[in-house]
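Trainee: Give me a model of this one.
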Amino acid sequence: MQKLITVLKKLSEEFSLESYEWGVPSNCPIEIPTLDDSNFEQNIYLKENLKNVLMLTDTLDHFYWIIQQWGGIGSFKKNDVNDAKIIKFLTELEKKTLTKVSFERISSFSKVASFLNPNDYVIYDSRVIYALNWLLFNYAPQVDLFVQPQGRNSELVKYDMQTIFRLSGKKHIFRSHKNAYHEYCDLMKMLSIEVYGVGSQPYLLEMLLFDIAPNAILKDIEKRVSVKINL
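Mentor: Sure, this is the predicted structure:
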């Protein structure tokens, strides 16, 4: 694990979060200070303040805003079926075990969890898991991997991680959907403190992994992975 922490520290120094690319939509439910037009600072403000609104509302409208507008998952439409799925997920979240149905939407639902309680819950995003799995596989092989949600990044699709792992011939195990999310959050909390210091929020590491997946991680894969076809 120490080797992984060392690599993450190096990456955090090389890739500043001040250049974080994900912006906050203009129709945000709360007023966001300009904060020098920094996407990073605006997202931090949103993380720390939107929870106050979420705790006071009786509707799921803000949850849909997080998924659809901030998260960019417009396909998750507001209807009674999806209302029930969100409520079911929140119930399972407290019980610390997820059903397969909830985990199938973890990319969406974890966004809600991360805004409700940014101290304990982190976004389980395809890009983040892609980067994390690659680093775990190479620098902490004793740690079980995480099932990657379906993503939309065209660059990551070029190098399917599970195919790379299988072709490597190295032993690897993926966690169960029942406890993967909570174990992921615990790991991110621990690693975030190691990388960014005591008192650091786990979303800092999540933001770093999100940013480096389509550049630093892909470059590392291209440099280290090759396939020889025997005819």
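Trainee: make it CA atoms for all contacts and neighbour counts henceforth
Mentor: Noted.
Trainee: Helices of the protein, residue ranges please.
Mentor: Per DSSP state H, the chain carries helices over the ranges 2-14, 39-56, 61-64, 80-95, 100-103, 106-116, 126-139, 154-157, 161-168, 180-196, 203-212, 218-224.
Trainee: thinking residue 217 is in contact with residue 129, fair?
Mentor: No - Residue 217 is beyond contact range of residue 129, at 11.4 Å (criterion: Cα atoms under 8 Å).
Trainee: When those two are compared, which one has more neighbours?
Mentor: More crowded of residue 217 and residue 129, by other Cα atoms under 10 Å: residue 129, with 22 against 19.
Trainee: what's near enough to touch the residue nearest to the more buried one when sequence neighbours are not counted?
Mentor: Counting by Cα to Cα, 6 or more residues apart in numbering, residue 148 is the residue found nearest to residue 129 once chain neighbours are left out, at 5.7 Å. Residue 148 is in contact with 125-126, 129-130, counting by Cα atoms under 8 Å, 6 or more residues apart in numbering.
Trainee: Could you also give me the structure for this second sequence? I'd like to compare it with the first:
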Amino acid sequence: MTDMIVLNSIPDDVIKKVVARLHPYRNSLHELYRWPLRGALKTEIINARFNTWTPDWVRSLRGQEHKSIYKQSIALRDYLYEELNGEMSYERRTKHAAWIVGDWGGISIKKDGKSETDLFDIITSVEEDGFQFKRVASWSKYFAFKSPQEYAIYDERVIYSLNWLLFTADSGCNYYLPSPGGRNTVMNLFDYSLLIFIRHGDLGYKYLTDALKQDVELRKNSRSKSSLLKKLKNKIYVKNNKSYSAYLEIMNAVADALYDKDDSKRLLKTEMILFSIADKDIPLEVLSEYKNIGV
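Mentor: The predicted structure is shown next:
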């Protein structure tokens, strides 16, 4: 895989502000983290994915349903860390990857050999050729499970929360992260892209007005789709092919300041917080910000 890029433009005080915003949540993950695990462990799901073979870690997790979702999730990560870093046949590794991405992660992966092999081909491509934006929400799940101290999941909810915190820390920043797609209805409703463009020092109302007029004029006599959003994002968002490297750099900086350096799960916990606040706390802040500007 490729080395991380250096975001020379991100000031230390921005990281400090993001950390300060996340600090109240750092010890609340037992109550905060609610991504359900039980459904992915159902007998019919496991049998269909693993061809009636039940892995030992599944049996172990089924005995922990009385624990919090957070504790179950940590146990899952621990079990699969050992599993994925041990000896395993290609077939079983593809099955595990498909379960992580599809059954646990909620991304559609058919329970057939071709879909599972196609997924693992992308994972192998990333291992051999470096990070790519194509299906980043899928392959990053596998690497986050296999090497949790090095990688985090590039999830739509995490990106939604992180970009908002970067915006509130520095509205003029040029290191917003592109969306991998797959937003839920809440995030779609409380989209804040326009706020980012309006508040950015290199853009603003006048720039947006002129850019919109120009875009309309260019498409006046054609059926071509608007490229305005893409042009705006190109100015202040990290390029797609650099997005995962930039994401890891920001996440590591935040995690190192938010948790003790000897906490091996600091990157995972930071990801879990950002994931968890995307459905409520961040949308409420977005709504409040729109109210403040009189929308």
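Trainee: Tell me how they score on TM after superposing.
Mentor: In this superposition the chains share a TM-score of 0.84, using TM-score structural alignment, normalised by the length of structure 1; 222 aligned residues with a Cα RMSD of 2.4 Å.
Trainee: farthest pair in the contacts of residue 148 of structure 1?
Mentor: Of all pairs drawn from those, the widest gap by Cα to Cα lies between 125 and 130 and measures 8.4 Å.
Trainee: These two: who's more crowded?
Mentor: residue 130 (25 against 21).
Trainee: Quick check: the aligned residue for the residue nearest to residue 129 of structure 1 in structure 2?
Mentor: Taking TM-score structural alignment for the superposition, residue 148 of structure 1 sits opposite residue 179 in structure 2.
Trainee: how close does that match sit to residue 136 of structure 2?
Mentor: Between residue 179 of structure 2 and residue 136 of structure 2 the computed distance is 10 Å (Cα to Cα, to the nearest Å).
Trainee: and what of residue 291 of structure 2?
Mentor: Taking Cα to Cα, one finds residue 291 of structure 2 at 34 Å from residue 136 of structure 2.
Trainee: These two: which has the busier surroundings?
Mentor: For residue 291 of structure 2 versus residue 136, neighbours defined as other Cα under 10 Å are more numerous around residue 136 (20 against 10).
Trainee: counterpart of that one in structure 1?
Mentor: By TM-score structural alignment, residue 136 of structure 2 lines up with residue 106.
Trainee: The closest residue to its match other than its chain neighbours: neighbouring residues, count only.
Mentor: In space, and not counting its chain neighbours, residue 106 of structure 1 is closest to residue 124: 6.4 Å by Cα to Cα, 6+ apart. Residue 124 of structure 1: 27 surrounding residues under other Cα under 10 Å.
Trainee: now residue 194 of structure 2
Mentor: As a burial measure, residue 194 of structure 2 scores 13 neighbours (other Cα under 10 Å).
Trainee: Then residue 62 of structure 1?
Mentor: For residue 62 of structure 1, using other Cα under 10 Å, the count is 18.
Trainee: ok now do residue 151 of structure 1, which residues does it touch?
Mentor: Per Cα under 8 Å, 6+ apart, neighbours of residue 151 of structure 1: 125-127.
Trainee: Check residue 81 of structure 2 too.
Mentor: Here residue 81 of structure 2 is in contact with 145-148 (Cα under 8 Å, 6+ apart).
Trainee: swap in residue 259 of structure 2?
Mentor: Taking Cα under 8 Å, 6+ apart, one finds 26, 266 in contact with residue 259 of structure 2.
Trainee: Can you find the partner of residue 18 of structure 2 in structure 1?
Mentor: Matched by TM-score structural alignment, residue 18 of structure 2 corresponds to residue 4 in structure 1.
Trainee: Next, work out how far apart the residue lying closest to its match once chain neighbours are set aside and residue 213 of structure 1 are.
Mentor: Closest residue to residue 4 of structure 1 in three dimensions, ignoring its sequence neighbours and counting by Cα to Cα, 6+ apart: residue 139, at 5.0 Å. Going from residue 139 of structure 1 to residue 213 of structure 1 by Cα to Cα gives 16 Å.
Trainee: And those two? Which one has more around it.
Mentor: Neighbour totals were compared for residue 139 of structure 1 and residue 213, and residue 213 leads with 23 against 17 (other Cα under 10 Å).
Trainee: so how far is residue 55 of structure 1 from the more buried one?
Mentor: Distance, residue 213 of structure 1 to residue 55 of structure 1, using Cα to Cα: 32 Å.
Trainee: Touching, residue 161 of structure 2 and residue 280? I think so.
Mentor: No - applying Cα under 8 Å, one finds residue 161 of structure 2 not in contact with residue 280, separated by 10.2 Å.
Trainee: These two - which one has more neighbours?
Mentor: Using other Cα under 10 Å, the more surrounded residue of residue 161 of structure 2 and residue 280 is residue 161, with 23 against 11.
Trainee: what's the counterpart of residue 238 of structure 2 in structure 1?
Mentor: Looks like residue 238 of structure 2 aligns to residue 175 there (TM-score structural alignment).
Trainee: Check residue 271 of structure 2 too.
Mentor: Per TM-score structural alignment, residue 271 of structure 2 is aligned with residue 206.
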